[in-house]
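J.: the amino acid sequence is not available; the structure is as follows:
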């Protein structure tokens, strides 16, 4: 009886011990995988010691880090077609980036927060304040120079970084921006103004009548064109400066037509042109021009404000005037890269030039955050130009001058063509600023240089580790 009792106790003890061992094993396994779940693989142990990317990546926290990137877009107003397309591009980039983070094993998520500025400076300021209240420190935009001028002071005072894809006014390239937190991923209009003035003169134009929007952007660009074209020996007639809020351009276009008549008499129609600096309202100006034969028998030249805008090709009357006058619009050129083609193929159309640049700005921000490990503006400010210098995106290389404006030696020239299905923007050629030469057509797509970061780059962590 005692032997049976002892055997029962032994059996019971063995079961208890076995259960305890199993519990300990399960606890140990769970703890191990919890620890491993927060570890992000890095390319190598040597890479880990070189970069804050890997130290951040190896954080033991299981809470996913959310990085917000704000975007001040003109979804309505005078640049609405530009803003709507930029929104689509940013949502695509956000999805790509979050998929890449999972692929890299980085416990982080990127969220794009969009506000509609309506192409209005005061609205842009209100929108920036809204983004700031939501903890957004890195902002793409705004798109117009008038908006940027309005919000620069608030951004600088509150530690917000701004990165505009399209603000070009030379008036904003000021000493207080040196080593600052405001970047523009386009050259300022000191270059664009010289480009279009030289093109007009090279094409035999000797007198121009100017109609332009009276804001920071328009005034700055017209000032450069006036100075450059006059220095070349041309005649500049500053005919019609209108308030950006104008909706009826009848009197302005009538005055423009009278001036063109006078210039044709003096110089001949082949040596006279209209220079138009506008945004979406350019469609209304072109439509009214159709009522004056003298305005459709001379060449028209525009700016990056009208290059690729939807309102012109969507208005058959305006579009036809653009075709008849060979309405030529320069814009800081996205280089023809394989990523330019990939983006074009994804959206099944050629995007507006600033959409490719907006896409690149997202990735420059993204890789800067990945390098630093946070959205700390002081840290991003220091590393962003270095990351940008090693990034080759949809619009090519990204180098900046002392003001934080992009350095570019090439401008794309866009015109409107009539097709079987309607009207569309097309690339007429590329102008080299340094050589002052115009090349008709678009060069072949280029691959990224060895070792450069590029959009959706699976080798991003190892490449970032070499940047210091």
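T.: That came through fine. It should be emphasised that the depicted structure is a prediction, and the values quoted were computed from it without experimental measurement. Numbers count the residues shown, from 1 in each chain.
J.: could you use CA atoms for every contact and neighbour count after this?
T.: Will do.
J.: how much space separates residue 256 from residue 322?
T.: Using C-alpha to C-alpha, to the nearest Å, we find residue 256 at a distance of 16 Å from residue 322.
J.: when the two are compared, which one has more neighbours?
T.: residue 322 (28 against 23; other C-alpha atoms under 10 Å).
J.: could you count how many residues lie near the closest residue to that one other than its chain neighbours?
T.: Once flanking residues are discounted, residue 322 sits nearest to residue 416: 6.2 Å by C-alpha to C-alpha, 6 or more residues apart in numbering. Residues near residue 416, counting by other C-alpha under 10 Å, number 26.
J.: how is residue 416 assigned, secondary-structure-wise?
T.: Assigned with DSSP: H, G, I helix; E, B strand; the rest coil, residue 416 falls in the strand class.
J.: next up, the contacts around it.
T.: By C-alpha atoms under 8 Å, 6 or more residues apart in numbering, residue 416 lies in contact with 313, 319, 322-323, 326-327, 423-426.
J.: likewise residue 101?
T.: 107-109.
J.: how about CSV for these, with distance to residue 155 added?
T.: Shown next, in CSV, are the contacts of residue 101 (distance: C-alpha to C-alpha, whole Å):
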residue, distance to residue 155
107, 29
108, 25
109, 24
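J.: now that we have those, which one has the most neighbours?
T.: When the contacts of residue 101 are compared by neighbour count (other C-alpha under 10 Å), residue 107 ends up highest, at 22 neighbours.
J.: is it true that it touches residue 65?
T.: Yes. In terms of C-alpha atoms under 8 Å, residue 107 counts as a neighbour of residue 65; the distance is 6.4 Å.
J.: in this structure residue 389 contacts residue 399, no?
T.: Yes. When contacts are counted by C-alpha under 8 Å, residue 389 is listed as touching residue 399 (5.5 Å).
J.: also this one, for the comparison:
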């Protein structure tokens, strides 16, 4: 009897242990199944005219992905961001090809593209396939990206204010600099054309004469000398009525300004007047690496939407500095916040519906951005308050004014949208 009892007991123990093991295996398998990947494409320029800003966005977005995943893990959430970083070279066709390739991999959320020309190229495909785009740096007015009504831009969010804000700041800046007449040169894409149109209007409101506007092709030409000659001719004409301190060359351009300056002769009249740039030139490393003396001579006052500060910016800045050796710039800050808003919106919709829903997420993102801005998820934006207008474009507030001196970019002041005033530092 004792033998039979012992045998029975042994069988019970084996069955119990086996059951526990099976239960443990099932729990582990269930845990593995429950993990939900959030695939996020990142479209950046790492080889074209926006490389300074592209590498900034890549670095900041990578850090954002790590921080988001850490937060989800701490909160016991099953979501994990996976980034697909792609170089578009700021080329509209390549941007569209890349979005299509990412969609084939199941990627429905994208940080980017960077330029307005690229955004215009992918906007229809985004709408048709319900791919949510969160651009950290496209600033062209809506009509220049092929949008005429808010519902056409349902899946496109821009985490940067449009040029209707920036051109007001640029016009006030030129006025503050004592400029009374300008010649404009601009890249012939959606972004450049929008800046020229809105800029011309704002200059005229300030009583600043616009002598001419000189468009050059996009992608930019290798030889800028014909365009330089036209600018020189018009500046010389203005010198009949204005002093050199009252004239400026306005460049609505990307980092090709470095090539333009390199091809401008030291004796050129263009180097004797002020130059005013924009967010396409502000803090460009290529400009100060290639033409530091000429850039210092003309100053190249440039504006960029940039708001930062607070404990969460300090954390990002520390990590970024350890990796790169400098601080994140405005578009990098925007991309960091865009990654957070995309991930939090995805998680909110998935929690409710048990699946990804593009329409629900597009509707949730504006509210999520405001919740995120108030710190309701235990983290605050590093680029300031994130709030969108009816076109899902960020509402602007301030632009930092940078200029080159002694071969380096330095902050010279701030233009505040609320007051339309420049405060010099």
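T.: Done, it's in. None of these values were measured; they are calculated from a predicted model.
J.: when residue 389 and residue 399 of structure 1 are compared, which one has more neighbours?
T.: residue 399 (19 against 16).
J.: contacting residues around the alignment partner in structure 2 of residue 248 of structure 1?
T.: Residue 248 of structure 1 maps onto residue 223 in structure 2, with residues paired by TM-score structural alignment. For residue 223 of structure 2, the contacting residues are residue 263, by C-alpha under 8 Å, 6+ apart.
J.: what secondary structure does residue 223 of structure 2 sit in?
T.: coil.
J.: how far away is it from residue 259 of structure 2?
T.: According to C-alpha to C-alpha, residue 223 of structure 2 and residue 259 of structure 2 sit 8 Å apart.
J.: and if you look at residue 280 of structure 2?
T.: Using C-alpha to C-alpha, residue 280 of structure 2 is found at 14 Å from residue 259 of structure 2.
J.: likewise for residue 137 of structure 2?
T.: Going from residue 137 of structure 2 to residue 259 of structure 2 by C-alpha to C-alpha gives 22 Å.
J.: burial count for the residue lying closest to residue 431 of structure 1 once chain neighbours are set aside?
T.: Among residues not flanking residue 431 of structure 1 along the chain, residue 438 sits closest, at 4.4 Å (C-alpha to C-alpha, 6+ apart). Residue 438 of structure 1 has 18 neighbours, counted by other C-alpha under 10 Å.
J.: same check, this time on the one 3 residues further on
T.: The burial metric for residue 441 of structure 1, expressed as a neighbour count using other C-alpha under 10 Å, is 13.
J.: run a quick check on it versus residue 431, I expect a contact.
T.: No. Here residue 441 of structure 1 lies out of contact with residue 431, judged by C-alpha under 8 Å, at a distance of 10.3 Å.
J.: structure 1: which residue goes with residue 273 of structure 2?
T.: Alignment note (TM-score structural alignment): residue 273 of structure 2 maps to residue 298 of structure 1.
J.: swap that for residue 72 of structure 2, please
T.: Alignment note: residue 72 of structure 2 maps to residue 101 in structure 1; criterion TM-score structural alignment.
J.: now its match: how far from residue 107 of structure 1?
T.: Distance from residue 101 of structure 1 to residue 107 of structure 1, by C-alpha to C-alpha: 7 Å.
J.: would residue 110 of structure 1 count as being in a strand?
T.: Yes. Per three-state DSSP, residue 110 of structure 1 lies within a strand segment.
J.: can you count the residues close to it?
T.: Residue 110 of structure 1 has 19 neighbours, counted by other C-alpha under 10 Å.
J.: can you map out the strands along structure 1?
T.: Ranges of strands in structure 1, per DSSP state E, are 65-73, 108-116, 138-140, 161-164, 182-184, 207-213, 235-242, 272-277, 299-301, 329-332, 410-419, 422-432, 437-440.
J.: in structure 2, which residues correspond to the fifth one?
T.: Put plainly, it is strand 182-184 of structure 1. The aligned range for strand 182-184 of structure 1 is 156-158, by TM-score structural alignment.
J.: after superposition, how close is that stretch to structure 1?
T.: Taken over the aligned residues, the distance from stretch 156-158 of structure 2 to structure 1 averages 0.7 Å (mean C-alpha distance after the TM-score superposition for structure 1).
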